[in-house]
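Asks: here is a sequence together with a model predicted from it:
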Amino acid sequence: MAGTFMAIMDVFIVLIAAPAIQDDLHASDAQLQFVLAGYQLIYAVTLVTGGGWGISMGGRKSSSSAWGSSPWPPSAAA
């Protein structure tokens, strides 16, 4: 449930930021659509790959290894 909420929230935030992205990239409407489609494609591939990895490794092991390799919190990475 939380994963679904986060995915929907991510798409919502990107759509809200679309005008700023378009201004920063000096892109036309077609170019902005291409950039957003590329972002969504990469997001979907990462989500499906991560889900498959989580299923094959087991939930607890995959989430602990993902958090272990994450640079969060930033102070721990320094």
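Replies: Looks like it arrived, so ask away.
Asks: from here on, just use CA atoms for contacts and neighbour counts.
Replies: Will do.
Asks: in the chain, which spans are strands?
Replies: When secondary structure is read from DSSP state E, the chain shows no strands.
Asks: what about residue 21, how many residues close to it?
Replies: 16 (other C-alpha atoms under 10 Å).
Asks: put this next to the previous one:
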Amino acid sequence: MVTFLFAFILLASIGVITMFDLYLYDRSLLSILNANIFFEKGTSQWMLYANLLCGFVYGIVVDYRFRKSKKSSKSS
């Protein structure tokens, strides 16, 4: 559930930022999505993606531990 919520919040925030950029910059949807999702070389935007990856992995670990503890409590 944590992983699902993480992915949902991430996609929702990308959607809101894209809609705001569409209104502000008046460019095409694909060019704005391309600018928001893919980073340019030489920028520090890779740090954002590294942190997002760490958060996603952490969400998977939390879900796995929760599922494992739930199964062990049912079997005893």
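Replies: Done, it's in. What you are looking at is a predicted structure, and each value in this text was computed from that prediction instead of being measured.
Asks: give me the TM-score for this pair.
Replies: TM-score of the superposed chains, computed with TM-score structural alignment, normalised by the length of the second structure, equals 0.39; 51 aligned residues with a C-alpha RMSD of 3.4 Å.
Asks: max-length helix in the first structure?
Replies: Longest helix of the first structure, by residue count under DSSP state H: helix 29-57.
Asks: check the offset of the helix ranked longest in the second structure from the chain's centre.
Replies: Assignment by DSSP H gives helix 46-75 as the longest helix of the second structure. Offset of helix 46-75 of the second structure from its chain centre (C-alpha atoms, centre = their mean, to the nearest Å): 14 Å.
Asks: elements contacting that helix?
Replies: Counting contacts by 3 or more C-alpha pairs under 8 Å, 6 or more residues apart in numbering; DSSP states H and E, helix 46-75 of the second structure is packed against helix 2-25.
Asks: state the distance from the residue nearest to the spatial centre of the second structure to residue 18 of the second structure.
Replies: Centroid-nearest residue in the second structure, with C-alpha atoms, centre = their mean: residue 10, separated by 3.6 Å. Distance, residue 10 of the second structure to residue 18 of the second structure, using C-alpha to C-alpha, to the nearest Å: 12 Å.
Asks: check residue 37 of the second structure too.
Replies: From residue 37 of the second structure over to residue 18 of the second structure the distance is 10 Å, taken as C-alpha to C-alpha.
Asks: looking at these two, which is more packed in?
Replies: Shown here are residue 37 of the second structure and residue 18; by other C-alpha under 10 Å, residue 18 has more neighbours (20 against 12).
Asks: quick one: the more buried one and residue 36 touch, right?
Replies: Yes. In terms of C-alpha atoms under 8 Å, residue 18 of the second structure counts as a neighbour of residue 36; the distance is 7.4 Å.
Asks: all set now, cheers.
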